[in-house]
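Undergrad: Attaching a predicted model along with its sequence, questions to come.
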Amino acid sequence: MAQFKETTVQTKPIYDGKVISLQVDDVTLPNGKTSKREIVKHPGAVSVIPITENNKIIFVKQYRKPLEKTLVEIPAGKLEMGEKPEVTALRELEEETGYTTESLTYVTSFYTSPGFADEIMYIYKTNTLKKVEQPKPLDEDEFVELMELTLEEAEQLIVEQEIHDAKTIYAILYLKYKGLR
């Protein structure tokens, strides 16, 4: 919709980190006026809904520093440069849960915070898990605890705000309406 398009006049890089970069863009608005946009650039991320043979969902419990709290989430991780989302999904599944699969089903993708970031999140599902003898280790700064929950138990954790992130809530709603299998 061209009527809403903002044209970038200038980009000022602010920070270039390991996971994100930050820039401030000067833009021309559709009405001809100008404004500034603070933009977080992110390579994208992938998450997996792992379902066990007894219809439990595997979650990871981990501390999230920006929130200063522990959350229960589906396994997820950042895309590496040039990496296909399916490859990231398999890597994160193995690192975070100790499982792998030969069958990933693409569920959806969405932008996590389009008001200020370009991060896209891909979600996959698998119900054909295989335990890995010697799984890839977690990242050195990553600490997680595994949890296997029924769909109903996961829904209750949403109410209690232990599950409190968009990708995991989306995953649970997807399973509620589409089914575990």
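TA: Happy to help now that I have it. Numbers count the residues shown, from 1 in each chain.

Undergrad: use CA for all of it now, contacts and neighbours both
TA: Noted.

Undergrad: give me the element Met121 is part of.
TA: strand 120-126 (DSSP states H and E).

Undergrad: tell me which strands and helices the very next helix or strand once past that strand is in contact with?
TA: Counting by DSSP H and E, the next helix or strand C-terminal to strand 120-126 is strand 129-131. Helices and strands in packing contact with strand 129-131 are listed as strand 99-101; criterion 3 or more Cα pairs under 8 Å, 6 or more residues apart in numbering; DSSP states H and E.

Undergrad: would you say Thr88 is within a helix?
TA: Yes. The assignment for Thr88 is a helix, going by DSSP: H, G, I helix; E, B strand; the rest coil.

Undergrad: ok, and here's another one to check against it:
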Amino acid sequence: MTEWTVHGTRRIYDSEWMSVDLDDVEVPRGERFEHHVLRLPYPSTGVVVVEGENVLLMWRHRFTTGVWGWEIPAGRLEAGETAEVAAVRETEEETGYRVRVEPLITMNPLNGISSHVTHVFVGSGAVKTGEHDPAEAARVEWVPLNEIPALIRKGQIPCGITLAALTTYLTLRTT
């Protein structure tokens, strides 16, 4: 097994949200080139909130893709925050529900071009504490888990993190 060799990194863009680097890399067969890498300063979280046979989802529009779809609550960790604390905070801010969380998976959603990490949790014991954030979602609904495959087939769950989280949950809960 041979790994790519990184000979250096040149930052071409930097902000509080992300940086874009050109990494000077060499692949195992010897070719050397510059590869774009997106780096985010903080990991993110996502939560599959389950109550009985239902999952809490947000119907929202993403201007970046011009698409509406169902998503789980998710967001980035703040400085000094643990993934668990961020998961609980983001869920409550976005949906108006406070939950308890337990780890489901940790993933690198764009590992070919980004070092970003997302920690996904299962949320339970949902307690309504307020209204959802209208900037985050047009609506928040409890959706039957058995409808998730049909929503995926219809393209109504376009978010990669949501797809990975829900399919992982559905796979692992039955095995």
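TA: In hand now; what should we look at? This is a predicted model, so every value here is computed, not measured.

Undergrad: returning to that earlier point: could you tell me where the strand holding Met121 of the first structure falls in the second structure?
TA: In the comparison with the second structure, strand 120-126 of the first structure aligns to the range 117-123 (TM-score structural alignment).

Undergrad: Report the distance from the matching stretch to the chain centre.
TA: Averaging C-alpha coordinates over stretch 117-123 of the second structure and over its chain gives two centres that are 7 Å apart (Cα atoms, centre = their mean, to the nearest Å).

Undergrad: tell me which residues of that stretch are tucked away?
TA: Of the residues in stretch 117-123 of the second structure, those scored as buried under the neighbour-count criterion (16 or more other Cα atoms under 10 Å) are 117-123.

Undergrad: Just send these back as CSV, with distance to Ala165 of the second structure too.
TA: Formatted as CSV, these follow (distance: Cα to Cα, whole Å):
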residue, distance to Ala165 of the second structure
Val117, 13
Thr118, 10
His119, 10
Val120, 7
Phe121, 8
Val122, 9
Gly123, 12
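
Undergrad: nearest to Glu141 of the second structure, of those residues?
TA: Within the set of those, Gly123 lies nearest Glu141 of the second structure; the separation is 14.8 Å, counting by Cα to Cα.

Undergrad: ok, now how distant is the closest one from Ile105 of the second structure?
TA: 13 Å (Cα to Cα, to the nearest Å).

Undergrad: Equivalent analysis for Val55 of the second structure, please.
TA: Applying Cα to Cα, one obtains 17 Å for the distance of Val55 of the second structure from Ile105 of the second structure.

Undergrad: Looking at these two, which is more packed in?
TA: Comparing Val55 of the second structure with Ile105 by other Cα atoms under 10 Å, the one with more neighbours is Val55, at 22 against 15.

Undergrad: And what about the more buried one, helix, strand or coil?
TA: Classification of Val55 of the second structure by three-state DSSP places it in strand.

Undergrad: how much space is there between it and Ala135 of the second structure?
TA: Per Cα to Cα, Val55 of the second structure is found 21 Å from Ala135 of the second structure.

Undergrad: again with Met18 of the second structure
TA: Using Cα to Cα, one gets 21 Å for the distance from Met18 of the second structure to Ala135 of the second structure.

Undergrad: Neighbour count: these two, which is higher?
TA: Higher neighbour count among Met18 of the second structure and Ala135: Met18, with 14 against 9, using other Cα under 10 Å.

Undergrad: Please pull up the equivalent of the more buried one in the first structure.
TA: When the first structure is aligned by TM-score structural alignment, the residue opposite Met18 of the second structure is Ile20.

Undergrad: wait, what's in contact with that match?
TA: With Cα atoms under 8 Å, 6 or more residues apart in numbering as the criterion, the residues that contact Ile20 of the first structure are 40-43.

Undergrad: Save these as a markdown table, and put in neighbour count, secondary structure and distance to Pro13 of the first structure too.
TA: As requested, the contacts of Ile20 of the first structure are exported to a markdown table (neighbours: other Cα atoms under 10 Å; DSSP: H, G, I helix; E, B strand; the rest coil; distance: Cα to Cα, whole Å):
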| residue | neighbour count | secondary structure | distance to Pro13 of the first structure |
| --- | --- | --- | --- |
| Val40 | 20 | strand | 10 |
| Lys41 | 16 | strand | 10 |
| His42 | 18 | coil | 14 |
| Pro43 | 17 | coil | 16 |
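
Undergrad: lining up those residues with the second structure, which overlap?
TA: When the contacts of Ile20 of the first structure are mapped onto the second structure and checked using both residues aligned by TM-score structural alignment, their matches' Cα atoms under 8 Å, the preserved contacts are 40-42.
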